[in-house]
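Participant: Curious how this folds, go ahead:
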Amino acid sequence: MGKLTDMQIRAWIKAGERFEGRADGDGLWLRFREADTVPVWRFRYRFAGKQRTMQVGSYAELSLAKAREAAKELTARVALGYDVAAEKQERKAKAVAKIEAEKAALHVIDLANEYYERMILGRWKHPDIVRRRIDKDIGPHLGKMKVEDVKPRHIDDMLRDIVKRGAPTIANDVLRWTRRMFDYAIKRHMVEYNPASAFDLGDAGGTEKARKRALSREELVKLFEAMRMAKGFSVENDLTIRLLLLLCVRKMELCAARWEEFDLDEAVWHLPGERTKTGEPIDIPLPSLAVCWLRELRRLSEPSAWVLPARKMEHRMVPHIHEGTIGTALGKVKHEMPGVENFTVHDLRRTARTQLAELGIDPVVAERCLNHKIKGVEGIYNRHDYFTERRDALNRLAALLDALDKGEPYNVTPISKGRKKTA
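Facilitator: So this is what the prediction gives:
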């Protein structure tokens, strides 16, 4: 039988003619069994005195001309002493092993999640702090990499990106947690070395300095004016910033608040201990102004159980607003405040504390308004909650903020700073 032709092969396919093998010459055969959807090219040769056969490819993949070229190359390789069928099996085995290794590989996000579950969750008072750094920084930068593939340059790139976005303190936190995470991996025999070990704070955000920024009363007037003028600045964001200023709470204490914590009729916010930095619950008195703002937020948030429910689909895995939402919104406001020194969301809390001092509020009462523990021996023996005093202090702060918002003078004489010592 002579050489095969494409016309013959197409005719066999069209007719559905099946066969075990038809030779083209030089070891090239065509097979078309019942189980084959298309004809298959086979290469037959002898190696070490034994007959060997290997599949070259299907007719759909290789034309007759291409199959002949492949057979010629295989013949030449056999002549050089290579067992081409064994080589193919070896390549296939390596490819399968590589696929299986990829499936079994430990990626950085797997390490981060294991570290979080075993070393943070249930041990740390505020595990959500670490969770946010994993979700927002470590995961997006390194998460898809295999743990053994992470090199110092990858750590450096991650830290540089965080600093570049204007978050040096977060860069320091990310470095700390990444270093601890890889130390954990070494202990568990997941990696041999820590790619973050050579880095210090100088390579991340630098030495952290305590911020001192607080807005003056003149700047607060400008803030309220800017919130009314800023484009794309929602009512929810406006009320949130006002509540942060008035109630002296931390950003996430308000952002993650549920309506079940509030008794608006009694004007009290029962903030649970698991959501405070001190780990202790606290009842926060609500000035009538705060109650009005909260009732408006309740109307806007219905039917959600959260005071500030998530607004974007990408954040719906967290039911309340994202940690960066208020900071982003504040950026729109600061655009309307040219000439005013930059300030952050956390600076609002320092501003509230400063204004309490200017109002002459007793320092211990002011500190308790911020839910700071009383320091020293007095903090050990004085278990008074100062609820009444805190209510009076926040009412005075509310009167000040309301006057500044309306552009009215605030001339109330500060109360006496003296206080009775508690045994």
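
Participant: switch to C-alpha atoms for all contacts and neighbour counts from now on
Facilitator: Will do.

Participant: is it true that residue 54 lies in a helix?
Facilitator: No: looking at residue 54 with DSSP: H, G, I helix; E, B strand; the rest coil, it is strand, so not inside a helix.

Participant: so how many other residues sit close to it?
Facilitator: 15 (other C-alpha atoms under 10 Å).

Participant: Hmm, residue 31 and it touching each other?
Facilitator: No: Residue 54 lies out of contact with residue 31 (C-alpha atoms under 8 Å); the separation is 11.8 Å.

Participant: okay, and the common contacts of the two?
Facilitator: Residues touching both residue 54 and residue 31 (C-alpha atoms under 8 Å, 6 or more residues apart in numbering): residue 42.

Participant: element containing residue 74, please.
Facilitator: Using DSSP states H and E, residue 74 sits in helix 64-79.

Participant: how far out from the middle of the chain is that helix?
Facilitator: In terms of C-alpha atoms, centre = their mean, to the nearest Å, the centre of helix 64-79 is found 54 Å from the chain centre.

Participant: And that helix, what does it pack against?
Facilitator: Secondary-structure packing of helix 64-79 (3 or more C-alpha pairs under 8 Å, 6 or more residues apart in numbering; DSSP states H and E): strand 28-32, strand 40-47, strand 50-58, helix 84-104.

Participant: Could you list the buried residues of that helix?
Facilitator: Neighbour-count burial for helix 64-79 flags 64, 67-68, 70-72, 74-75, 78 (criterion: 16 or more other C-alpha atoms under 10 Å).

Participant: Another for comparison:
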Amino acid sequence: MALKELLTDLACKNAAAESAKIRKLHDGQGLYLWVYEDGRKYWRLRYKIHDKEKSISLGVYPVVGLKQARQLARAERVKLASNIDPSIDRQINKQKAKEAAANSFEAVAREWYRKQTHTWVISHSKDVLRRLEVNVFPYIGVYPISTIEAPQLLNMIRIIEHRGSFDLAHRVLGVCGQVFRYGISTGRCKRDPAGDLKGALTPHKKKNQAAVKPEELPELLRAIATYESVGDRQTQLALQLLAFTFVRTNELIGALWEEFDLSNALWIVPSERMKMKNEHVVPLSRQVLEILAELKTIAGNSRYLLPGRNPNKPISNNTLLFALYRLGYKGKMTGHGFRAVASTALNESGLFSPDAIERQLAHSERNEVRGVYNRAEYLPERKRIMIWWSDHLEALAKGAEVIPLFSKSV
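Facilitator: Modelled structure (predicted):
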């Protein structure tokens, strides 16, 4: 008689609630198909344990068919035979899954990332997240961070190396190492397997950003002075401003007019736009003030120092680099190269203290207290540095001798 009561695929398909709000079709041994008056159908298993009647859901029909529902019910009865309550077991597994998700590499990495972003400039922050989302999460993101070992990490890195991106492979591994160390400190893993890969990655030669030699600087300055013949005036002035101030390219491109205190000849770059997240002061020379006056006319009502075609946005990151390309300096000079040239010239001049030069280059200060002290102490000297540097570049552009200006006797 019980066999006649078993459901069939056709019976499940055609089942209707008829006049009831819920019609319960029995398949035997506690398995039911609940049919609602709106046509929805659910599998449920009724069981008894510790003298209590209970039930659990086994899925939605027809996503879970009759055969699969019977298999699921059979698995739950195996638990019952071992005195395991399927409902409680399911709750425990859900909690374990929740904990595993919270402790996955991706979850830990995103938590670490959120802790770090306030110390990074926006461009670096985007780079780090992109490296994780493109190169790491698709391969090891779902795994609990505590279960990831060196071979699995190396397989992921090999995928990057196979693209020929050897420098990126080292950078990605470095980011992973920071995530693992954060996981250790927060109790999600015991060790950092990234350290085990030392020597396993394909070596790469770090390339310094191109920069002209000091003796080549006059020719570059004169080339920039002619840029208007092949490009626009704003870009020409921007290149000159980059040479005079030797700030980072991103710091110049994102500059807002509100950052400039022209009456006191100071440009105060806010901390959120600086690589090291410290406010940076750039004293403005006579030459720079003249450039700014012309740029203000070009910018019009834009809040940006160097507005793009859309005045509500600055020029692109590649504008100045491509301008140098047009002048014939592809592979020979970059925006960052002006910093290298300035650092060399200022240090070799013998006129200024290394600490003042480093501060004007906005290099990191390891001692935070000392960093605050230096900002106050070196500003007068940094004003002299910027005036000397602007006069020096102006003289070079006009054809002054290079060797005396770069010697210790200056």
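
Participant: ok so, going back, the buried residues of helix 64-79 of the first structure into JSON lines, with extra columns for distance to residue 159 of the first structure?
Facilitator: JSON lines is the format used below for the buried residues of helix 64-79 of the first structure (distance: C-alpha to C-alpha, whole Å):
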{"residue": "64", "distance to residue 159 of the first structure": "56"}
{"residue": "67", "distance to residue 159 of the first structure": "53"}
{"residue": "68", "distance to residue 159 of the first structure": "56"}
{"residue": "70", "distance to residue 159 of the first structure": "51"}
{"residue": "71", "distance to residue 159 of the first structure": "54"}
{"residue": "72", "distance to residue 159 of the first structure": "55"}
{"residue": "74", "distance to residue 159 of the first structure": "52"}
{"residue": "75", "distance to residue 159 of the first structure": "55"}
{"residue": "78", "distance to residue 159 of the first structure": "54"}
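
Participant: ok, those vs residue 280 of the first structure, which is closest?
Facilitator: Closest to residue 280 of the first structure out of the buried residues of helix 64-79 of the first structure is residue 70 (76.1 Å), distances taken as C-alpha to C-alpha.

Participant: Report the separation between that closest one and residue 26 of the first structure.
Facilitator: 11 Å (C-alpha to C-alpha, to the nearest Å).

Participant: With residue 259 of the first structure instead?
Facilitator: Distance from residue 259 of the first structure to residue 26 of the first structure, counting by C-alpha to C-alpha: 82 Å.

Participant: now do residue 271 of the first structure
Facilitator: Counting by C-alpha to C-alpha, the gap from residue 271 of the first structure to residue 26 of the first structure is 85 Å.

Participant: Looking at these two now, which is surrounded by more residues?
Facilitator: Taking other C-alpha under 10 Å, residue 271 of the first structure and residue 26 do not tie; residue 271 has more neighbours (21 against 14).

Participant: Correct me if wrong: that one contacts residue 263.
Facilitator: No: taking contacts as C-alpha under 8 Å, residue 271 of the first structure lies outside contact range of residue 263: 10.9 Å.

Participant: right, and the secondary structure at residue 173 of the first structure would be what?
Facilitator: Residue 173 of the first structure ends up helix, using three-state DSSP.

Participant: Can you give me the neighbour number for it?
Facilitator: By the criterion of other C-alpha under 10 Å, residue 173 of the first structure has 17 neighbours.

Participant: which ones are touching it?
Facilitator: Residues near residue 173 of the first structure by C-alpha under 8 Å, 6+ apart: residue 133.

Participant: do the same with residue 166 of the second structure
Facilitator: Residue 166 of the second structure sits next to 160, 202-204 when contact means C-alpha under 8 Å, 6+ apart.

Participant: of all the residues you listed, which comes closest to residue 386 of the second structure?
Facilitator: For the contacts of residue 166 of the second structure, the closest approach to residue 386 of the second structure (C-alpha to C-alpha) belongs to residue 204, at 36.6 Å.

Participant: before we move on, back to that, now a PyMOL select for only the buried ones of the contacts of residue 166 of the second structure.
Facilitator: Listed next is the PyMOL selection for buried residues among those, using 16+ other C-alpha under 10 Å:
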select buried, resi 160
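
Participant: TSV for the contacts of residue 166 of the second structure, including secondary structure and distance to residue 302 of the second structure?
Facilitator: Listed next are the contacts of residue 166 of the second structure as TSV, based on DSSP: H, G, I helix; E, B strand; the rest coil; distance: C-alpha to C-alpha, whole Å:
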residue	secondary structure	distance to residue 302 of the second structure
160	helix	42
202	coil	47
203	coil	46
204	coil	43
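
Participant: Would you confirm that residue 24 of the second structure belongs to a helix?
Facilitator: No: note on residue 24 of the second structure: no helix contains this position according to three-state DSSP, which reports strand.

Participant: Done for today, thanks.
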